[in-house]
Structures are given as C-alpha cells and as structure tokens.
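[1] what follows is a predicted protein model with its sequence.
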Amino acid sequence: MANSETGTSPNNVLGGEYQVFLSFRGPDTRRSFTDILHHALVDVGIRVFIDNEELRKGERISGNLLRAIDHSKLYIPIFSKNYASSYWCLSELAKMVKNTSQSKENGKDKAILPIFYNVKPDDVKLKTPLYREAILNLKQKMENHEKKFSSKDINTWQQALIEVGGFTGWELEKYPG
C-alpha cells in the first residue's frame, strides 16, 4: 500500500495500521469536505486511510479496502446525497458495522463516527425517499444483472444504514460555516 506521511508508525497506539478509515462518495465530497477533513487529521498526526492516496494503480481495490477497514480503529462514513447509490460505499459501511460488532465481542473496541453531509439521519435510516430510492435503483441493477451483488447484500446494506443512521454523529447543516 502507498504510505501517507503522518508522523505516526503503522503500529500506532490505537492498535492497527490505520487510526481512521474515511468512507465517502468521491464525486460528492472528495474535493471539498473529505479533502479538508483528511488533511486536518493528517496534520495532527493521525494515520488515515483514504482511497486515492492509499491504493496504488494496479492493485485489487476490494481486498485492499477490506484490509484497510480491518486494520482501522475508527470509521468515519461521510453520508452525502449519493452515498447510498454506491455499492462500494455500502459494502464498506456493512464491513464497518460487522467489525464494530465483532470488536466489542473480543475487547478491541472500534467505533463508527458518522458525518451527515447535506443529508439527515432519517435519510440514512431509510425513512425518507433519498436513500430508499438509491437502494431501489441498486435492486433494479441487480435484477437486470448489471451488477454482481445479491439480495442478501442489499439487505445487509439496508441494515447497516439503519443502524449507523441511528448513531449520534455530526449533521453539518447544523453548523453554518
């Protein structure tokens, strides 16, 4: 994996290769909020996984992303308008929920700290049309055999959204800038 210089070693005090894993929909936030957050975290010495810096050309994306999630202590999903339209984002979120649940069982606490970027927790909890319609579009792509995921995957993603949408997080629209 590529290495972002942060002044910390891979075996940091939090017990993993990365202290933070950022999950976000690139077209929505990469060149704005996510970039600013990433640089702010790195500037204070936090080892952050971000896909465009940590994945080298020619590497298998899925395996490296899943390993990065496994080797992170904190997860920060940045929920934006189009987050739920990406099966990659949803797969990352489901993996974060699974790891967080398993970490409680084995005494190695991991945490999810959601950020709601121009969306509300109710959108993420599938209580409004925004993410519900995105999931319906993914179901349609699955049924049309355009994508290689299953109805089990979709159910897992929905449960992960509902669960994490219920976490206390930061609703950015409440903090006018």
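    Nice, thanks for sending it over.
[2] drop to CA atoms for contacts and neighbour counts, all remaining ones
    Noted.
[3] tell me which helix or strand the residue sitting nearest the centre point of the chain sits in.
    Centroid check for the chain by C-alpha atoms, centre = their mean gives residue 23 as the closest residue, at 2.7 Å. Here residue 23, judged by DSSP states H and E, is contained in strand 18-24.
[4] next up, a second structure to put side by side with the first:
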Amino acid sequence: MASARTQKASSSMSRCSYQVSLSCSCKDTGRTFTDHLYAALVRAGIHTFRADDELEGEEDTESKFQQATEESRISIIIFSKDYASLERCLGELLIILERRKTVGHKVLPIFYKVDPSEVGKRTGSFAEAFATHEEKFMAATDERKKEWMKKLERWRTALREVAKLRGMVLQNQADG
C-alpha cells in the first residue's frame, strides 16, 4: 500500500504541465546565464517555466508561481548576488522548499558567482539584502512588523536549508 505522500506525489506528477520551473533574479543573470540555460532546456525539449517571462505584468504572481511549481517535476534555483534582494525570489524559494517537504519535489540549486556558504550564512550581498529588508520592515506598524520579522526568519531558514543541498557552484566560469 502506497503512503499518502507517495500517492500525493504521483498524482501531482500526472498533471505536470512543466518539467522545470526556474527561480532567479534576472536583474543580474537574465541576459547571461539564465537565458542560456533556459534556451538550452527548451532546445532539449524540456517545457520550462520562467517567472520573468510567464508572469510579466501579471497580478498575484506568487500564486501563479506556486501553481507552476506544483505542475513541475523539478525546480532550478539560480542563486546570484541579487537573489536575496528580491522579495519575489525569496517567496519563490519558500514555495519550492515547501513542495520539496510535502511531496519530494526535486530541487537543484545553482550558485552563480556566489558561494553556497554566502547563501546559507547570509554574508556578502545576502547580508546586505537582509539588512535592507530588515530596515524596511522595521518602519512598518507594530503588527505588520511582527509579520515581516516572521517572514525574514522563514527566509533565513530556507536559505540555510537550500545551501546544504547538492547543487552546482559556478563561480569562475564565464556565464557558467
């Protein structure tokens, strides 16, 4: 008898409309590495969801990204210097890791010109991004501030978790 998790995973796989979902900051990888990766996946016949393409100008991008991730077999997260500066990216990370926990969704982190320890320990550009988020959130009302601080802690936990996963470290290659 299959476990509930196995049944849930297999039923979700049967309705996959994407094979891969990409999470990235296209501010610093969009016209280089991410475009090359996306084009290579498409040329290989892999139906790929990329939020910047699919959700441009859309409302409620978080729920649409969640749906695309649920309909994907694997998520590729491209960590770059700007990744943590975007709340959208950190929200996508939470969605991906939740799916990983609940149904065993496959996750491949790519550390593009950043070290996994920089991601997990939030040093360098990741520390700067979190300082900016925290400063912004501290200006909120007390109730909103509590909500934001919980979100910050969830993001920190997610970054520590994903930095421990096996992935690809592309620090010294031109455009990966």
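    Looks like it arrived, so ask away. What you see is a predicted model, and the numbers here were worked out from it, not measured in a lab.
[5] and the TM-score, once the two are fitted together?
    Put the two chains on top of each other and the TM-score (TM-score structural alignment, normalised by the length of structure 2) is 0.82; 162 aligned residues with a C-alpha RMSD of 2.5 Å.
[6] one step back: mean distance between the strand holding residue 23 of structure 1 and structure 2 after superposition?
    Superposing on structure 2 places strand 18-24 of structure 1 at an average distance of 0.8 Å from its equivalents, by mean C-alpha distance after the TM-score superposition for structure 1.
[7] packing partners for that strand?
    strand 48-49, helix 61-70, strand 72-79, helix 87-105 (3 or more C-alpha pairs under 8 Å, 6 or more residues apart in numbering; DSSP states H and E).
[8] how about a markdown table for the ones you listed, with distance to residue 40 of structure 1 and mean neighbour count added?
    Formatted as a markdown table, those follow (distance: least, C-alpha to C-alpha, whole Å; neighbours: other C-alpha atoms under 10 Å):
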| stretch | distance to residue 40 of structure 1 | mean neighbour count |
| --- | --- | --- |
| strand 48-49 | 10 | 26 |
| helix 61-70 | 20 | 17 |
| strand 72-79 | 14 | 24 |
| helix 87-105 | 22 | 19 |
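[9] need these in a markdown table (columns: distance to residue 38 of structure 1).
    Output for those, formatted as a markdown table (distance: least, C-alpha to C-alpha, whole Å):
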| stretch | distance to residue 38 of structure 1 |
| --- | --- |
| strand 48-49 | 7 |
| helix 61-70 | 15 |
| strand 72-79 | 11 |
| helix 87-105 | 17 |
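[10] just so I know, which of these lies nearest residue 113 of structure 1?
    Nearest of these to residue 113 of structure 1, taken as C-alpha to C-alpha: strand 72-79 at 5.0 Å.
[11] quick one: stretch 16-29 of structure 2 aligns where in structure 1?
    Here stretch 16-29 of structure 2 aligns to structure 1 at residues 16-29, judged by TM-score structural alignment.
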